[in-house]
Structure formats: structure tokens, C-alpha cells
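[1] I'd like to go over a predicted model; first the sequence, then the structure.
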Amino acid sequence: MSTAGVDQGKINLLSFTGKMRTLHITWFAFFISFVVWFNMAPLMGYIRETLELTNQEVKLLLILNVALTIPARIIIGMLVDKYGPRIMYSMLLAISSILCLLFAFADSFEAMAILRFMLGFVGAGFVIGIRLVAEWFPAKQVGTAEGIYGGWGNFGSAAAAMSLPVIALWFGGDDGWRWAIASTGIIALVYSFIFYFSVSNNPKGTTYFKPKQMGAMEVTSKGDFYLYCIMSLPLYLTLALLAWKMSPTNLGLFNTMETGIIYMGLATIYAYQVFQIFRINKELFAANAKPVAEIHRYKFKQVAVLDLAYLVTFGSELAVVSMLPLFFFDTFKETQGLTIAMASLLASGYAFMNLVSRASGGIISDKYGRRKTMLILLTGLAIGYFLMGMIDSSWSLVLAVAVCMGCSFFVQAGEGAVFAMVPLVKRRMTGQIAGMAGAYGNVGAVCFLTVLSFVSPQAFFMTIGAAALVTLAIVFFFLDEPKGYMYEALEDGTVEKIELH
């Protein structure tokens, strides 16, 4: 394996040089993007009161917040593989800061809905950091490094839940929540410049592998081509589900004609995506096609299983983080006298576990095996959500918070386990693979939040638990443990061997 330029030393969290400097700068960029992305949830009680929103309008805002991230992560995954993480993360933070400021001072539900939908773009930042961290750390450490990146970055949602209600009170007045949200946008804008001048795409002496073509992932067999097309479909069906939610059948934000146009548009885009997949991989269908050389093959089923695992891990986290402050407030406001600020603080315990749990998933995967780790964590996740489904006003707050934090450990450690494997599938397409897995996380969030709009929170938690059991079976039967090496061709035609263990 070529290791020129790659720091093989141990991970020292107190270090701020070399690969550790890149890791710290990158996880903080992700942290800020998560603060911006989830600055609405802990302040939703104030927003609901100021704009006199209905419960359905509140739930729609929660769904819109995670919807655009589905295509954004796919697109950003392609762009980061092509142009590199440095410019892409800087641009993402700068653009999202402007959207954040506009949202902070929106004065109607319609404006808020549009801007919240657009702000889902910031959630694609996760994909950028995955590729950057994978460039700086060797395979035997990548699970741990990605876990630290994801876990400490995801903690941004907990930080938002704990701090923004206090900041809103500090500003005071009816517009305190607006200034609290605006402050996160200003921080994102400043850090976009700091990030640009502080990182490089890869260590000196290493190669930044890029896809041969843009538009879709390369696959290495006809079977994988068909599986890729099938796995792309839910990304569009989820957006169609969102359109249906806003159609005359439900909230009535769109009329019948507008809804139909959206459906046709999504069908057209999916057909174009299938065409792009074929264009990139048409050699597989040539009359004189030869099988792809063994050393360059990878199994797309690995990508598909990781997509589904991320759907129930990160997808459930997004959904729960979005609704948990209001769930605690509505459940315990009468029996425990809970305030909005206190409910947000208690709900932050769910995301607080990111500080250790996601990194733990990566560490355990690196040390004991990635498939085995994922099976154990999905089992714990399912049990945790079934327990959360039993929480009601008769519970003590201490027990309710303890169950939530226990469940969140398995959820976030499971996320770490997924992305301990993503960089080991095919290096030059790490951004695209991470983008697709990340998009499936948002597919899960939209689907779970849509379920929440029709059922009680308890049934919502039970639904996630059931989905986790199905995914557990899929992982057990179809996921392979990464072993040996993967190979990437350099521009001069030579082949580089990259260790997978």
C-alpha cells in the first residue's frame, strides 16, 4: 500500500498538527452546519406562538428542513469528488449563512417554509467532511476518525438545543428567537473563510483520486447497474411523498395541477438519472464487453446495505431531534410543569451522546469488525426505540431522559459504524457513496416525520424500532466485512493498492 504523505501515527485528540489539525477544523465546520440546520427545533415553541402556526404547519416545517438534503447530498457528493472538499465546504457554509439570515427574519409561514426547505442544503456538508477525513487517515484509523468527525459535528444539534433558547431569552422581546437564529448564520459566514484558508484536500505526497466521469457512480457488473437504478428510486419517491403531503389531499399548499407537475418533474429527473447511470456504465452492455478486472471490482450491494443502515440510524436521529423538544414539552408540561427552554435542554440529551457515541461506533468497528459491530448496534437501536415508544406523562423525567440517551448511544454509534465502512468501498467515489448513504438518512427522516404527522409520538417511535429490525436482517444476510485491498488507477496507468484493514 502506498502511504507517502499520510501520517500513520496514532490519533491524539490533543494534537493540532498534521492530520489532527485537519480533523479538528473539519469537525467544527460540520458542527456549525448542524447548528444552522437545527437552529429551528429548540425555538419552535416561540416560532409557533409568534406566527400562530397550526400543528400541521409545524410538522411540515420539520419535514421541509430535511427534504432538500436528499438531492443536495447526492449532488454535493459528486462535486466534492470532482473539485475537492476545501472549496465545497467553504461555499456551502457561506451560502447557507445567507439563507439562515433570511429565515430568521421571515414574517410568514409561506416564506419560512420556502427558506427552511432551501436550508436543508446545509445538511450536505456532512458528505464533504467524510471525503476530506478519509484522505488524511489510513484505513486502520478511518472508522475512529470519521466517528469523531461525525459525532462531534452532530453535537451541533445538541448545542443548538441547549444554547439557542438561552440566547433568545438574552436578546429578549418577541424577536429574541430571530436574533438567536441569525447569530448562527453570522458564525457560519465567518467560518467559511476560516475553513478555506486552513485546510488542503489531501496530504502532500498523496493522490486525490477523482471519478473518471461526472453524473453517476461507476459500477462493475450488470447486476450492480440494476441495483443502483433501484436504490436511486426511493430518493425521488420520498420527494414525491413530500409533495403529496402538501397536496390538496393533505395540507393544501399546492393545488392539484401544481402537485401533478411536481410528480411529472420527479419522474423525468429519475428517468434522466437512470440515463446518466447508463451513460457512465454503458461499457458493461457493449456487444464485446469484457468483465471488469477483478482488482477493480466492488460490490454495489455494500453501498445499498449501508444506505439502508443509515436510513434507520441517522434518519431516525434527524426525525427525533426535530420533534423531541416539543414531545417533552407537550408530554410533561402539565405533570412536571416543563417550560419550552427546559424541554429543549432535556431533549438535547438525545443528541448530546454524539460527543462519545458516534466515535465509539467507529472505534469498535476498527477494533472488532465492522459487520459484527453494526449488527450489535442495530439490535440495541431497535430495543431503545421500543422503550421510547412507551414514554408517557406518567413517567418520571429522569427515566424518560435516561431511555432517550441510552437509545441515542446505539443510534449514533450505528452511524459511526456505517461510515467506518463507507470510505472502504471505492476510494475515488467516496464522496458519491457518502452522498447516497447520507441522502438515505434524509429519506428516513422524511418518511419517519411523515409517519409522525399521522400517528402519536409513541407509535412513531415504535415504527422506527420495527424498521430497525428489518434493517438488522438485511445487514445479517447481505453485508460483507471489508477485507484485503482495494485498487485505484493513477493517471499514469499504474495501480495503487489501498489496505482495507
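    Thanks, I have it.
[2] every contact and neighbour count from this point should use C-alpha atoms.
    Fine.
[3] which residue ranges form the strands in the protein?
    485-489, 495-499 (DSSP state E).
[4] and for residue 159, the neighbour number?
    Here the number of neighbours of residue 159 (other CA atoms under 10 Å) works out to 20.
[5] could you find the closest non-adjacent residue to it?
    Nearest non-adjacent residue to residue 159, counting by CA to CA, 6 or more residues apart in numbering: residue 35, 7.0 Å away.
[6] do residue 307 as well
    residue 437 (4.3 Å).
[7] list the contacts for the residue nearest to residue 159?
    Residue 35 makes contact with 156-157, 159-160, 184 under the criterion CA atoms under 8 Å, 6 or more residues apart in numbering.
[8] equivalent analysis for residue 389, please.
    457-462.
[9] tell me, how many residues neighbour the closest residue to residue 318 other than its chain neighbours?
    Distances taken as CA to CA, 6+ apart put residue 445 closest to residue 318, at 5.6 Å, once the chain neighbours are dropped. Close neighbours of residue 445, defined as other CA under 10 Å, add up to 30.
[10] for residue 445, what are its contacts?
    Per CA under 8 Å, 6+ apart, neighbours of residue 445: 63, 66, 311, 314-319.
[11] got the contacts of residue 35 as CSV, with distance to residue 212 columns?
    Shown next, in CSV, are those (distance: CA to CA, whole Å):
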residue, distance to residue 212
156, 35
157, 36
159, 40
160, 40
184, 38
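[12] hang on, the earlier thing: now render the contacts of residue 389 as a markdown table, adding distance to residue 227 and neighbour count.
    Putting these into a markdown table (distance: CA to CA, whole Å; neighbours: other CA atoms under 10 Å) gives the following:
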| residue | distance to residue 227 | neighbour count |
| --- | --- | --- |
| 457 | 34 | 23 |
| 458 | 34 | 18 |
| 459 | 32 | 17 |
| 460 | 29 | 23 |
| 461 | 30 | 24 |
| 462 | 29 | 20 |
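[13] pasting the second one now:
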Amino acid sequence: MADNLTPLQHLNIFKTRGVQMRTFHITWLTFFFCFFGWFGVAPLMPLIREQLHLSKDQIGNIIIASVSATIVARLIIGKLCDTLGPRLSYTILLAVGSIPVMCIGLANSYESFLIFRFVIGIIGASFVITQFHTSMMFAPKIVGTANAVTGGWGNLGGGVTNLVMPLIAAGFAGLGFVSQADSWRLAMVVPGVILLIMAFVYYKYTKDTPAGNFKDIERTAGVSKKGTFLIALKDYRTWVLALAYAACFGIEITVDNVAATYFTDKFGASMIMAGAMAGIFGGMNIFARALGGYVSDKVGESYGLRGKGLLLGGLLLLEGIGISLFAQSQTLGMAILAMLLFALFLKMANGSTYGIVPFINKDAIGTVSGIVGAGGNLGAMLVGFLFKSESLSYADAFHYIGIGVAVIGLLVFVTRFRNPQTTAHEVPHVKLQQV
């Protein structure tokens, strides 16, 4: 019975019994569907661009808007996780986020579409809750792997979205509900409804911790302390990890946003075919992010937090090289091969980053997670300016991104991720006492 009230020591993905594993599966599945709401319009942009007469500069602004609100939302959600709890935080976020997703089809101009796209960005804060909640459910020796699996399987939604949303739009048009030009409008109602359903599921079937919900327990450490935000801000390692996440997840959501358009414009692919090829990139999440978290845990067992940091730096360096190769690819086959290469290292770096996050500050896991997560979206917002530039092609933008990622990888590589008071095996969970 005691095992049911404590973090799990092992991860068995085929197990569903117990609050820990039930929460594990609901969490990654919810995060998966969040991508349908967050990036559902991305593979439909060729249709939207034509109907709303969008310029390259305007599309660039839309890309930036899609990740901008997430920056602030992740900071707020990280703090809410430490105080309100992940269960209520996720429920509120899903319910509120579903509204602009369902309503974006009402946009009839660049300005209105831009506003909807900006507000939808708050859904991206779901990642912080996913990582925080998983950290509550699993023990230190396995938390990196568990975080990577939930994050990776959730991120898989970004790839599946690229494949599925064009099919949903085509289905509505084929059934005669709307014209092909307006099919994207009705298609976006689907992920909005799914988010509402997941809000109910999350509230009904998860708990904040193995011991119960925050409102039912006395928190004797971590979340009961004040000033955790400032404590996290003062630790330079938090900022290095934020930069690292900007260089991996920030690039991932950028690719989710532009890949379909890139394949359409450069290689002449159809909307469905371009979405399928972009889906390959997201599909790597089915194993690559989990692999990064697993390797990070194994390296941590032998070399501690310092070893985890060296691993992350190396993965980012390889990712940067892969992105530059992708930018220089002149044939579709070479582009796909290069994309698979850098996708592997990018997604492993995602998992490796959050294999380190829970060890930075035992009193502010949610806050650190929020700051690092916000760093990912800040990176996506900044590189978005490259894709809106009239003087740069998308290939040029990817080339500069590759160089930047490699530089950040070198910075992470020389950063000393060490804490003299705790080792990589001693990340504390919030101590809880039943009342």
C-alpha cells in the first residue's frame, strides 16, 4: 500500500494500474493532443496563405506569434504547479486554451488570424505541467527517462498533427460540409473539442502526487516555500538550460511550424505529402526523446550531473551540424535524410535537458521547469525572425540556426553542472504528509 503513496522506482510503459502510471499515461496523451490545438493550423498554412493573401513577412509574424504567448504562460504555469498543483493547472489551461482553437476559423483577415494564433500559444505551457507532474510520480533514478517519455510521446503530436490535420480538412471538404478553401476553418474545431474532453479526463482521473492532491495534503517542503522564483533565477545553470532548450525544443516547434511550407515551396510537394514528410520529423519523438532521457539517467549513475551536462552539450553540437546539412540539401531525399539525422540529436537533447532540470533546485522544480520551458519558446520566437526576413530564404535561415545551435552546444559543454550538496541520485521530491 505504501508504494501507492510514493514515487515509482521503475517505469513500465505497459502498466496502467496505480495513480502514478495512470497519471503518466493521461499526462503524455493530454500533451499529445495539445499539439493538435497548438500547431493544428501549421500544415494548413498553404490554404490559409492563399485565402487570406498572406505575405512571407506576415507568415513570419504568425510563426512568431504562435510561440510568443507560451513564454509568459510557461513562467506562470510553472509557478502555479508549485502552488495550485498540476491537476488543476492542466484542467484550467485545457479549458481556456480550447476556446481560441475552436474560434480561429472565424478569422477573416491577417490581423484577426494573428491574434488567434497568438492566444492559442498559451497551450504550449502544457509541457511544463507534463514534466512537473511526471517528476512528482517517479523516483530520482528514473525521473529523467519518465520525463523524456512523456515529453517525447506528447511531442509526437506535433508530427501526427502535420499528417492528420490536412486529412481532416480534406475529409470535411470531400463530404461537402465546406469548400476546400474553407476546410481549415471547420478542421480546427476538432482539436478544440478534444482539448475540452481532456480537461474533464485530467480533472477526474489524475492526482497531484501519489499521496493525494495539494488541497488534501500538508506540503512540508518545496512547494510550501516562498521566493522559489527568485531562487531559480539566481542559479546560472537555470539560464544555461533555458538556452539549451531554446536550441533543441525551440528549433523543434519552429520546424513543426515551417516544415510543410518548406517542402511545398522548395520541392513542390502537395499539402498532404508535405504534411506527411513533416510528420516524419515529429514521428521521431516516439523513441528519440525517451532515448535521450534514458541515456542521461545512465550517464548520471556513473558520472553524476556533470556527465549529464557533457552529454547534453555533445547532443546539441551534433544537432547543429545536422541542421546545417539539412539547409544545404538540394534533393528531397537528402533533405529527409538530413532531417532524420538532426531530429535524432535534437529530440535526444530535449530529453537530456529535462533529465537535468529536476536536479537544479529541490525547492523549485516547477519554477525551474517553467523557466527552462519558456527558454524553448523564446528560442523559437527569435529564430522566427529569420523566417520572416525577405532577404533570407528558408534554407539560409536553417543554416544560421545550425551555427547558433552548435555554439550553444559548446557553451553547455563547458558549463559545470555540479551541486556540492546533492548528487544526481538525490533529487528530492516534495515531501508530503497526509492530514
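    Cool, got the structure. Just so you know, these numbers come straight off a predicted model, no measurement behind them.
[14] before we move on, back to that, got a quick PyMOL command for the buried subset of the contacts of residue 35 of structure 1?
    Remark: buried members of those, expressed as a PyMOL selection using 16 or more other CA atoms under 10 Å:
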select buried, resi 156+157+159+160+184
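[15] among the contacts of residue 35 of structure 1, which ones are in helices?
    156-157, 159-160, 184 (DSSP state H).
[16] nearest to residue 46 of structure 1, of these?
    residue 160 (14.7 Å; CA to CA).
[17] quick check, that closest one in contact with residue 33.
    No - using CA atoms under 8 Å, residue 160 of structure 1 is not in contact with residue 33; the gap is 10.8 Å.
[18] pick the one among the contacts of residue 445 of structure 1 closest to residue 351 of structure 1.
    Looking across these and measuring by CA to CA, the closest to residue 351 of structure 1 is residue 317, at 8.0 Å.
[19] to which residue of structure 2 is that closest one aligned?
    Aligned by TM-score structural alignment, residue 317 of structure 1 pairs with residue 252 of structure 2.
[20] if we ignore the residues flanking it in sequence, what's nearest residue 209 of structure 2?
    Nearest one to residue 209 of structure 2, counting by CA to CA, 6+ apart, is residue 136 at 5.8 Å.
[21] for burial, what's the neighbour tally of that neighbour?
    Residue 136 of structure 2 has 24 nearby residues by other CA under 10 Å.
[22] please apply the same query to residue 191 of structure 1.
    Count around residue 191 of structure 1 with other CA under 10 Å applied: 19.
[23] trace it over to structure 2, please.
    Under the alignment (TM-score structural alignment), residue 191 of structure 1 pairs with residue 198 in structure 2.
[24] which ones are touching the residue lying closest to that match once chain neighbours are set aside?
    Nearest residue to residue 198 of structure 2, sequence neighbours excluded (CA to CA, 6+ apart): residue 30, at 6.2 Å. By CA under 8 Å, 6+ apart, the contact set of residue 30 of structure 2 is 154, 195, 198, 202.
[25] which among these end up buried?
    154, 195, 198, 202.
[26] show me which of those residues is closest to residue 167 of structure 2.
    Nearest member of those to residue 167 of structure 2, counting by CA to CA, is residue 195, at 19.2 Å.
[27] surely that closest one meets residue 34?
    Yes - assessed by CA under 8 Å, residue 195 of structure 2 is found in contact with residue 34 at 6.8 Å.
[28] which residue in structure 1 aligns with residue 30 of structure 2?
    Alignment note (TM-score structural alignment): residue 30 of structure 2 maps to residue 29 of structure 1.
[29] and the counterpart of residue 402 of structure 1 in structure 2, how far from residue 328 of structure 2?
    By TM-score structural alignment, residue 402 of structure 1 lines up with residue 337 in structure 2. According to CA to CA, to the nearest Å, residue 337 of structure 2 stands 12 Å off from residue 328 of structure 2.
[30] over to residue 313 of structure 2?
    Relative to residue 328 of structure 2, and taking CA to CA, residue 313 of structure 2 is found at 23 Å.
[31] before we move on, the earlier item: turn the strands of structure 1 into CSV, including distance to residue 352 of structure 1.
    Compiled in CSV, the strands of structure 1 are given as follows (distance: least, CA to CA, whole Å):
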stretch, distance to residue 352 of structure 1
strand 485-489, 36
strand 495-499, 34
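[32] and those as a markdown table, adding mean neighbour count and distance to residue 121 of structure 1?
    Shown next, in a markdown table, are the strands of structure 1 (neighbours: other CA atoms under 10 Å; distance: least, CA to CA, whole Å):
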| stretch | mean neighbour count | distance to residue 121 of structure 1 |
| --- | --- | --- |
| strand 485-489 | 17 | 31 |
| strand 495-499 | 16 | 32 |
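[33] I'd like to know which of those strands is closest to residue 223 of structure 1.
    strand 485-489 (20.1 Å).
[34] now the closest one and strand 495-499, what's the angle there?
    Put simply, strand 485-489 of structure 1 runs at 150 degrees to strand 495-499, going by axes from the mean of the first three to the mean of the last three CA atoms, to 10 degrees.
[35] how close does the residue nearest to residue 248 of structure 2 when sequence neighbours are not counted get to residue 364 of structure 2?
    Leaving out its chain neighbours, the residue that sits closest to residue 248 of structure 2 by CA to CA, 6+ apart is residue 346, at 5.2 Å. Going from residue 346 of structure 2 to residue 364 of structure 2 by CA to CA gives 26 Å.
[36] these two - which one has more neighbours?
    residue 346 (34 against 29).
[37] what does that one correspond to in structure 1?
    So residue 346 of structure 2 corresponds to residue 411, using TM-score structural alignment.
[38] contacting residues around its match?
    Residue 411 of structure 1 neighbours (CA under 8 Å, 6+ apart): 313-314, 316-317, 377-378, 381.
[39] likewise for residue 428 of structure 1?
    81, 208-211, 488.
[40] if we go to structure 2, which of the residues you listed are intact?
    Compared against structure 2 with both residues aligned by TM-score structural alignment, their matches' CA atoms under 8 Å, the contacts of residue 428 of structure 1 retain 209-210.
[41] next up, the contacts around residue 50 of structure 2.
    Contacts of residue 50 of structure 2 (CA under 8 Å, 6+ apart): none.
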